[in-house]
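fold the following, please.
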Amino acid sequence: MVGRLNRPGVAPGAGGTRQNGTVYLLASRTGNGEILVTALDAAGAPTAPAERLTQLDFPAFVAAREPAGPRWVWDDTSRWSPGLLAAGTRVRRCHDLRLCHAILRGSELTRASELAGRAPGGWDRAAALEAAVPQGATLFDLAFDDEPADDDTMAEFLSQLQAVASCPEPGRLRLLLAAESVGALIAAEMQFAGLPWRTDIHDRLLTAELGPRVAHGTRPERLEELAGRIRCELDDQVFNLDSQQELLKALQRSGLMATSTRAWELKKLEHPVIEPLLEYKKLARLLSANGWYWMDTWIVHGRFHPEYVPGAATTGRWGASGGGPLQLPRQVRGAVVADEGWKLVVADAAQLEPRILAALSADTAMAAAGRDTDLYAGIVASGVVETRDQAKVAMLGAMYGATTGESGRLLPRLARAYPRALGLTEAAARAGERGDIVTTRLGRSSPRPGESWQATQAQAYDPAASDGDERRARSQARDWGRFTRNFVVQGSAAEWALCWMAEVRKELWSLRGTEAPDRPAAFAATPHLVFFLHDEVIVHTPVALAGEVEQIITRAAATAGRLLFGDFPVDFLLTAATVDSYAEAK
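Have a look, this model is predicted:
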């Protein structure tokens, strides 16, 4: 299996998951709306009679049992956590059955389990319903349509325990399931607490870029000016500039051999229209993604409450179902401002995916190049390439399958210097081209290509296949190979990031500083995560604790590395800054 080549041993699971002595509290809803809580041991056997609770009583029940450190088991954290947070109750650990089901259903490690072999059912639908809960809401405000019955929840949990216990390397999956589940808690907490946001600053930033505010659906002054220049340069006053198809035709009528309207394609062309057109596209994107309408919709009481979706991508990367938190452009980051008496600690992992690749492949030479320094600079210092830009281009080519241009020219040098790392990506690509599965460090597996892909490959082997059939099959195989090439690296990086955030959250839990007025009780005095983007986090913290928070974030990065890769000598370097505004961190 490609994702398992030459790996150091896996450390015990994040958050202290124990095989023996674990106390599980399985929560589900009965037909009459009550909540049924069943205490289970590590094997899933009940240890006491189930308790029946009303929805109003449940938060206090949870709060009373949290000091004992149970792991709550429920169908979907996005359904349960918001109501608990609204009541002032936080949960340290949980097991999210829907998210864990998706991992176990597709993992190569559990392919022989009953869970993987059963027919698709209700547990296979999308995990997150992402119901936003207003401040002060109670559990009665939550809708639990299609809630699994108590016996279904119990049966699913037992099935998951069996799948993990019967797999060849249960420690890997236990760590992944724990990290994925705590990620769901973090997502719910970040949405509930919100990212501090100043609408007055946001308005000023937009006005400086776009001109004074206008009615929704109307072009601001700066965009209208650019539109006029573009139409003049193209000698066409009637085409719809915001229609990609009409813009492409207008460019072609002006003699430009444009094949798309993507910015990187337009930059290859020489014409007076290109400069205003690129500026127009940039500002139009700002207006649509983070303009005044977005501000009015998503900023509530000085907070941005994004709707994160953990595990949205097949690699385990997060997505979003609202608000666009995974793409906050630099133009508006100045509006992210800490509360008075508080700070933002902004941290991101330097060259995360290349470092993950070095550890995955146990390539000690590549790991050494990044020890205590910028990895790309280390590659240059090792004499592999001449410049940092070349090192970056070559490494991205290795991870994403670029074989032409500058990347293709530099890849042989990289392969000679780091044969284990490049060998792993090549093996992953070849597996994908065959239609095989690859697996991340902790056990998340890639999906198999679909039926149309399989049919195209089969057609190429038919004696009557044409040259076109063979070209199409080779092209699709290469495309899938590029997907699997990056899957093992990107997926393992997502696992590292989950473990990193889990450790940060765990250490922040007990810190307390000056209480912020008019903030939810769970986050009024405690530093807490407020933003996450693949390899970057922001913690909102009282000023007096900012230095300690920086240390926690840095320690957590090293801990996440040990959890995934044991004692393999790879550094996960961070850049961290304590600032008043997000714009100051970059």
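
all contacts plus neighbour counts: C-alpha atoms, from now on.
Noted.

OK, contacts around the most centrally placed residue in the chain?
By C-alpha atoms, centre = their mean, the mean C-alpha position of the chain lies nearest to W318, the distance being 2.7 Å. For W318, the contact set (C-alpha atoms under 8 Å, 6 or more residues apart in numbering) comprises 308-312, 534.

try A431
2, 437-438, 481, 484.

could you dump the contacts of W318 to TSV with distance to V346, neighbour count and secondary structure?
Shown next, in TSV, are the contacts of W318 (distance: C-alpha to C-alpha, whole Å; neighbours: other C-alpha atoms under 10 Å; DSSP: H, G, I helix; E, B strand; the rest coil):
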residue	distance to V346	neighbour count	secondary structure
Y308	19	27	strand
V309	21	23	strand
P310	21	25	coil
G311	23	22	coil
A312	24	17	coil
H534	13	18	coil
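
list just the nearest of those to A516.
Y308 (24.6 Å; C-alpha to C-alpha).

can you tell me how far that closest one is from Y582?
To Y582, Y308 is 19 Å away according to C-alpha to C-alpha, to the nearest Å.

one more, for comparison:
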Amino acid sequence: MEVVVTPRGEQVVLDGEPCGRETLPFEALPGRVRDLETEHAPRWVLSDTARVYPQLVTAGVRIARSHDLRLARAVLDPGHASDGAWDAPAHETREPTLLDGLAPELTADDLLAEHRRQRAAVADSPAPGRLRLLLAAESAGALAATEMSHDGLPWDRAVHDQVLTDLLGPRPHPGTRPRVLEALAAQVRDRVSAPSLNPDSAPELLRALQSAGLEVDSTRKHELQRLDHPVIAPLLEYKRLARLLAANGWTWLDEWVRPLPGTAADGRAPGRFHPEYVVSGVVTGRWATSGGGALQLPKQIRRAVVADAGWRFVVADAAQLEPRVLAAMAGDEAMASAARGSDLYQGLVDQGVVDTRAHAKVAMLGALYGSTSGEAGRLMPRLMRAYPRATGVVEEAARDGERGTPVRTWLGRPSPAPPPAWHEAQRRAGQEDAEAGEVRRARQAARDWGRFTRNFVVQGTAAEWASCWLADLRGRLRSLGAGRTWSGPDGRIGPHLVFFLHDEVVVHTPADVADEVAEAVRAAAGTAGQLLFGTFPVEFPVEVSVVETYADAD
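A predicted model of the protein is given here:
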């Protein structure tokens, strides 16, 4: 039972069973959706969840199932996923703007036709069951992303302010540096004899370092760390704190952490961090953000993520996800056996593949990312002998990439085509009069793209596992909250997802059901493994913490 939702200016069209075709004012949509969701629980077909669902969530309506046409189109037809009316920004509001009407609007018939086309494409694919699972997980992730953005991550603004003050000094006046940064800048200027140096300007800083006799080609951290000079210590500390100020300083706090309704907007009241997630914002299917930097919260700042009184965070992350996914994709029972338990790298040591856990990690990362030199290159042959099926999967993906052949994840997400520069390099190298330099560049480009496709199949499949984990957990939390009522400062009812980062989830939950939520997290991880890989004996353990502050889970 499916219902297609088509926004049309100030109106919306519903089409499908059990409602037939209805046209109603946009403000009437939440009530109608609530009624249909309660009575029939249809699968809602949305042109773009990020554009349609926020209005429903804001009105207090949440749906269980959906099919996101835009996300599905990107998987099924990546070369033409964002043309015309489908090329629309996420998080668009219903407020009219001067840009209205510049892109062609999609009619109900357009969406119905696109939905039929997508269903036919899935049915004609080599593995329709896997592809359906991918599209369902993507769509459920889009619902969860909207809900998490709306609900927000609990945030103690006073703790955040104190963290910044401890590290940087008191909040400065606009246009000036914090006290600690200014003191470090003065040390840097003094030690390179450049009294007017602006250390935030990379060109100025590079010139100053070179004038001081330092042989550097950039101001990157790894290049500076190898130097022995009095300026290096204060410069590295300045760069570290300047990054914190730029990414999560007071300006970020004012912009992204909103006080709870009914609390004082004085900059220190408890609030919620409302990031803007972008589902499948990375080509492998991993999420990204279009604002707020939620996927890069430094550890110092996590001290400010504090659960409400009487509530807890259940924080869970999947241990060594990508190697376990590789073992399952390959059907490599020897590697799956090493993965039993919480530490796959120690499993490699116990099987005698390598001598130390550190070497096991280097070897595995070398296999996943195509490292052929140094310690990884030396250890790779051992890994290939011990796990020929697992290493064969990534080696084949690398060879395909070197030839420019697309590869696919386990559930069927295709890799992008090589860029035009890659094709041009291969074309030049293939000419009869090609110079040796052109041949070398083409081979290097081929190897580089092979490393990308090698990692694409594993990282993309790991993202699919995580999407299934998130989707199943979202359903379990809905069931856990059904028929039970809790209250919190923001009026939320029941345990709910508040954060997702690749292979980590955070649930905000009343303390009295935290153990039930932790069990739901573990059960959802087991279900995700079964959905993707059936009965193949590979474990996906998750490390679960029940904490009051996010930093305590580290």
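
ok, and the contacts of A431 of the first structure in the second structure?
Conservation of these in the second structure, assessed by both residues aligned by TM-score structural alignment, their matches' C-alpha atoms under 8 Å: retained contacts are 437-438, 481, 484.

the lengthiest helix in the first structure corresponds to what range in the second structure?
Of all segments of type helix in the first structure, defined using DSSP state H, the longest is helix 467-508. Mapping helix 467-508 of the first structure onto the second structure (TM-score structural alignment) gives residues 436-477.

which residues in the first structure form strands?
Remark: strands assigned in the first structure by DSSP state E are 24-29, 35-40, 51-53, 71-74, 94-96, 195-196, 299-300, 303-304, 307-309, 319-322, 342-349, 528-533, 536-542, 574-579.

the match of helix 467-508 of the first structure vs the first structure, mean deviation?
Here stretch 436-477 of the second structure, set against the first structure after superposition, deviates by a mean of 0.7 Å using mean C-alpha distance after the TM-score superposition for the first structure.

where's R226 of the second structure relative to V216 of the second structure, distance?
10 Å.

no no, G430 of the second structure
Taken as C-alpha to C-alpha, the span from G430 of the second structure to V216 of the second structure is 37 Å.

and A304 of the second structure, by the same measure?
38 Å.

these two: which has the busier surroundings?
Ranked by neighbour count (other C-alpha atoms under 10 Å), A304 of the second structure and V216 place A304 first, with 22 against 15.

look up how far R204 of the first structure lies from the aligned partner of the more buried one in the first structure.
Applying TM-score structural alignment, one finds that A304 of the second structure aligns to A335 in the first structure. Applying C-alpha to C-alpha, the value for A335 of the first structure to R204 of the first structure is 9 Å.

hmm, back to that, who wins for most neighbours among the kept ones among the contacts of A431 of the first structure?
Neighbour counts for those, by other C-alpha under 10 Å, peak at T484, which reaches 36 neighbours.

what sits against H540 of the first structure?
338, 342-345, 527-530.

out of the strands of the first structure, which is closest to L251 of the first structure?
Counting by C-alpha to C-alpha, and looking across all of the strands of the first structure, nearest comes strand 319-322 at 33.7 Å.

that closest one maps to which residues in the second structure?
Aligned by TM-score structural alignment, strand 319-322 of the first structure falls on residues 288-291 of the second structure.

quick one: buried residues of that stretch?
288-289 (16 or more other C-alpha atoms under 10 Å).

what about that stretch, distance to the chain center?
Between the centre of stretch 288-291 of the second structure and the centre of its chain there are 9 Å (C-alpha atoms, centre = their mean, to the nearest Å).

now swap in stretch 327-347 of the second structure and tell me
Distance, centroid of stretch 327-347 of the second structure to centroid of chain: 25 Å (C-alpha atoms, centre = their mean).

the longest helix of the first structure packs against which elements?
helix 170-193, helix 352-360, helix 388-400, helix 419-433, helix 451-460, strand 528-533, helix 546-565 (3 or more C-alpha pairs under 8 Å, 6 or more residues apart in numbering; DSSP states H and E).

what about 6 Å?
Applying 3 or more C-alpha pairs under 6 Å, 6 or more residues apart in numbering; DSSP states H and E, one finds that helix 467-508 of the first structure contacts helix 419-433, helix 451-460, helix 546-565.

now do it against helix 388-400, angle only.
Here helix 467-508 of the first structure runs at an angle of 110 degrees relative to helix 388-400 (axes from the mean of the first three to the mean of the last three C-alpha atoms, to 10 degrees).

how far does helix 467-508 of the first structure sit from its chain's centre?
Centroid separation for helix 467-508 of the first structure versus its chain: 12 Å, with C-alpha atoms, centre = their mean.

what's the answer for stretch 534-552 of the first structure, then?
20 Å.

kindly name the residues of the second structure that line up with that stretch.
The aligned range for stretch 534-552 of the first structure is 502-520, by TM-score structural alignment.

mind listing what's buried in that stretch?
Taking 16+ other C-alpha under 10 Å as the criterion, stretch 502-520 of the second structure shows 502-511, 514, 517-518, 520 as buried.

distance of V506 of the second structure relative to F500 of the second structure?
Plainly put, V506 of the second structure is 7 Å away from F500 of the second structure if you go by C-alpha to C-alpha.

redo the helices and strands packed on helix 467-508 of the first structure as TSV? Include distance to D571 of the first structure.
Shown next, in TSV, are these (distance: least, C-alpha to C-alpha, whole Å):
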stretch	distance to D571 of the first structure
helix 419-433	16
helix 451-460	39
helix 546-565	7
